[in-house]
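**Q** all I have is the shape, not the residue letters:
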């Protein structure tokens, strides 16, 4: 795409952020435009729309890279294994390199290890071993409770420490924290494989790889933990939900603004490209892709922790993942469901969500 055309496209879409936000909230019965709460919700929804526009239009122009004819064969092989059967036991985490780092006053370890995700053979090169990374903040001395926190799309960097309120959870609640970096994020951004992108097969393989890595981290911390909590944000929620359905050594699981159907969710936001995205949107929305994506469906497995130790935080005005995934997961899981009345990004700044999180973690000790 010509740089001038892209600039015009970005300008047009940014100009529509506020009108789209007002239009969305205008259909909400409880929205009062000129109240303080109403203006905050408008700001949060507009923030979702702005972030989506930026994430979508700063990526390469969409193009199809997948042969649709291949999808039924891949899906059939995965279906024969079944969801649980597609996830083999992870190999033990063996530390390859430790780099000690600082973010503000907080010291942490950047741990690198070689990991083979042991994906089904049908994924071919998408399942090859690669270097994985987990950031760790821990107290000296004996066993502590551990929180394994899995970030969202476009994250996996030092901002995660603020988003997850790592310093407070570490100091006030006494937790050690492990923060796996998902493939294609943070320091892994320039390493293969790319994830997520517009290749539906690559997206499934990428999430399955992330599940394997989180399971390896879980098994690594469990012997030194008083309790283990798994927590995922946005893109990380599917990873955490699946890991919690496969691992026994987990005492609590929390999901924040969960997503469903990674490929279809990406397709839902490509309209910002206009007609240039029509072919890719059609592919990602195709029934064949939906069937393939079933192996990473968070609803396909139930966590092995008691219902009282399951928590979901949804955003009522979520413009990224929408509210349906939180509702469906709560119906499947039971446990506790809390609603933030603002948006996907806005819940990150909510004092109420912070209080709910701390109460949940304190209850696992």
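**A** Sure thing, it's come through. All of these numbers come straight from a predicted model, not from anything done at the bench.

**Q** please make it C-alpha for all contacts and neighbour counts, starting now.
**A** Will do.

**Q** element containing residue 205, please.
**A** helix 200-221 (DSSP states H and E).

**Q** check residue 114 too.
**A** strand 106-115.

**Q** residues of that strand that come out buried?
**A** Neighbour-count burial for strand 106-115 flags 108, 109, 110, 111, 112, 113, 114, 115 (criterion: 16 or more other CA atoms under 10 Å).

**Q** repeat for stretch 55-67
**A** Using 16+ other CA under 10 Å as the test for burial, stretch 55-67 gives 56, 57, 62, 64, 66.

**Q** can you check stretch 94-104 too?
**A** Under 16+ other CA under 10 Å, stretch 94-104 has no buried positions.

**Q** what's in contact with it?
**A** Residues from elsewhere that reach stretch 94-104 (CA atoms under 8 Å, 6 or more residues apart in numbering): 107, 108, 109, 110, 111, 112, 113, 114, 158.

**Q** roughly how far apart are the second one and residue 236?
**A** By that I understand residue 108. Residue 108 sits 21 Å away from residue 236, going by CA to CA, to the nearest Å.

**Q** make CSV from the contacts of stretch 94-104 and add distance to residue 165 to it.
**A** Shown next, in CSV, are the contacts of stretch 94-104 (distance: CA to CA, whole Å):
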residue, distance to residue 165
107, 14
108, 14
109, 17
110, 18
111, 20
112, 23
113, 25
114, 28
158, 12
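
**Q** tell me which stretches of the stretch 151-300 of the chain form helices.
**A** Secondary structure of the stretch 151-300 of the chain (DSSP state H, counting those that start in this stretch): helices located at 159-163, 166-172, 200-221, 235-244, 262-268, 278-284, 287-293.

**Q** let's bring in a second model and compare:
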């Protein structure tokens, strides 16, 4: 795989098209649904060759080198998308009457309070948690802690969808995995992606033990709403992110609230601690919001980050052009913008801003999602890797990029960053 580029990219990759298959729950041919990921990946590969041979492109995205590895990454992303659609099927059009009514009410609710024009006011700043429980676990010669406390999050009074959100009782308590040294150290808070929030998976994908043992960092891995242990007891179809726009709004607001409470706990435990964010996918979206609300972060590393959930989910709904459910996306656009980092100004210092993304990403489109955020953040250090959305965890260039970012930001010293390459997979 090609190494990420730390300088501003010069050329553009081929435009990737939205999936065209019909949504789950429609009368789509099951065989066509199964074949469609292969067709879309093949179409992407053909366009990649066309762009590569023609040297075409526009904007700031490097041209993707059309290798078989690139094609396999695109296919894997398409299969993941198909799996998510099967796991999270769209409701019938009639069910969208309630969703659309809530959206319409919410747009007016937010407009009256001025939050569509000034979104920072929507995100309430929490206090440090007081009812903190910490339990230690030892396996072999390694010990980690499990932090938990009452979230304390509640939607704004009379906010549409509030009572339904509060009925998801698994969200009422926040959890975080903690790896810390006996003496004060800088902290790296790792914000996970969709379908994560499980200890073993998060420790592996964030290479948390390597960050802790080899780079000398304290590491916190908070669990986002509706994920991991917070996903228990949910009614059928309740997911974050998902088709229910107001659940996505409350999920975003609570995710930001909960991680800010983890940050407040760290600062109470270790005043003056340097803190950085590392993030993946949905976590990159949450981290970009955090970095626009918290003015005392050393760095924020955004991995394959979406910049607008409503646009992202609309792109992957696979709805025919005449499907009435498309109206939901149109109605929700003001809300999607309100909870987007593109509507806030980053507060993390310019030298602490880092973004990495895959040139063949079929889930978070590099041009439609990542480049917008990169431009909004002042075109910071960016790493483009030769792979798809799900390929970051096995891409050595990504591993090197993250460690270099930690050193450049000052969270890790250059001496600590000089580790044997064999440790990269830990």
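**A** That came through fine. None of these values were measured; they are calculated from a predicted model.

**Q** tm score of chain vs chain?
**A** Superposed pair, TM-score by TM-score structural alignment, normalised by the length of structure 1: 0.88. Supporting alignment: 352 aligned residues with a CA RMSD of 2.7 Å.

**Q** which residue in structure 2 lines up with residue 94 of structure 1?
**A** For residue 94 of structure 1, the aligned residue in structure 2 is residue 130 (criterion: TM-score structural alignment).

**Q** and that match, what element?
**A** Applying DSSP H and E, one finds residue 130 of structure 2 in no helix or strand.

**Q** distance of it relative to residue 325 of structure 2?
**A** Taken as CA to CA, the span from residue 130 of structure 2 to residue 325 of structure 2 is 43 Å.

**Q** also residue 178 of structure 2?
**A** 42 Å.

**Q** out of the buried residues of strand 106-115 of structure 1, flag the one nearest to residue 167 of structure 1.
**A** Nearest to residue 167 of structure 1, judged by CA to CA, of those is residue 108 at 10.6 Å.

**Q** now the closest one, nearest residue through space, not along the chain?
**A** In space, and not counting its chain neighbours, residue 108 of structure 1 is closest to residue 137: 4.7 Å by CA to CA, 6 or more residues apart in numbering.

**Q** which position in structure 2 aligns with that neighbour?
**A** Counting by TM-score structural alignment, the partner of residue 137 of structure 1 is residue 179.

**Q** try residue 345 of structure 1
**A** With TM-score structural alignment as the criterion, residue 345 of structure 1 lines up with residue 390 in structure 2.

**Q** how about residue 207 of structure 1?
**A** Correspondence of residue 207 of structure 1 to structure 2, assessed by TM-score structural alignment: residue 252.

**Q** same check, this time on residue 320 of structure 1
**A** Aligned partner of residue 320 of structure 1 by TM-score structural alignment: residue 363.

**Q** hang on, isn't that match packed against residue 79?
**A** No: using CA atoms under 8 Å, residue 363 of structure 2 is not in contact with residue 79; the gap is 10.4 Å.

**Q** in contact with residue 111 of structure 1, which residues?
**A** Taking CA under 8 Å, 6+ apart, one finds 95, 96, 97, 98, 99, 133, 134, 135, 136 in contact with residue 111 of structure 1.

**Q** tell me how far it lies from residue 177 of structure 1.
**A** For residue 111 of structure 1, the distance to residue 177 of structure 1 (CA to CA) stands at 13 Å.

**Q** which neighbours do these two share?
**A** By CA under 8 Å, 6+ apart, the residues touching both residue 111 of structure 1 and residue 177 are residue 136.

**Q** what does residue 296 of structure 2 align to in structure 1?
**A** Under TM-score structural alignment, residue 296 of structure 2 pairs with residue 249 in structure 1.

**Q** what's the neighbour count on that match?
**A** Residues near residue 249 of structure 1, counting by other CA atoms under 10 Å, number 19.

**Q** quick check: it vs residue 84 of structure 1, distance?
**A** Distance of residue 249 of structure 1 to residue 84 of structure 1, given as CA to CA: 17 Å.

**Q** distance of the equivalent of residue 340 of structure 2 over in structure 1 relative to residue 4 of structure 1?
**A** Taking TM-score structural alignment, residue 340 of structure 2 has residue 297 as its aligned residue in structure 1. The gap separating residue 297 of structure 1 from residue 4 of structure 1 is 40 Å, by CA to CA.

**Q** likewise residue 328 of structure 1?
**A** Distance, residue 328 of structure 1 to residue 4 of structure 1, using CA to CA: 43 Å.

**Q** these two: which has the busier surroundings?
**A** Ranked by neighbour count (other CA under 10 Å), residue 328 of structure 1 and residue 4 place residue 328 first, with 15 against 9.

**Q** count the residues that sit near the aligned partner of residue 51 of structure 1 in structure 2.
**A** Aligned by TM-score structural alignment, residue 51 of structure 1 pairs with residue 80 of structure 2. By other CA under 10 Å, the residues close to residue 80 of structure 2 number 17.

**Q** how about residue 80 of structure 2, secondary structure?
**A** Three-state assignment for residue 80 of structure 2 (DSSP: H, G, I helix; E, B strand; the rest coil): helix.

**Q** ok, the one 4 residues further on next?
**A** Put simply, residue 84 of structure 2 is helix when judged by three-state DSSP.

**Q** ok so, going back, excluding its backbone neighbours, what's nearest the match of residue 207 of structure 1?
**A** residue 286 (7.0 Å).

**Q** show me where structure 2 has strands.
**A** For structure 2, applying DSSP state E gives strands covering 133-139, 142-150, 173-179, 187-191, 218-222, 275-280, 299-303, 353-358, 381-385.

**Q** using TSV, lay out these together with distance to residue 330 of structure 2.
**A** Formatted as TSV, these follow (distance: least, CA to CA, whole Å):
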stretch	distance to residue 330 of structure 2
strand 133-139	43
strand 142-150	36
strand 173-179	33
strand 187-191	29
strand 218-222	33
strand 275-280	27
strand 299-303	27
strand 353-358	27
strand 381-385	31
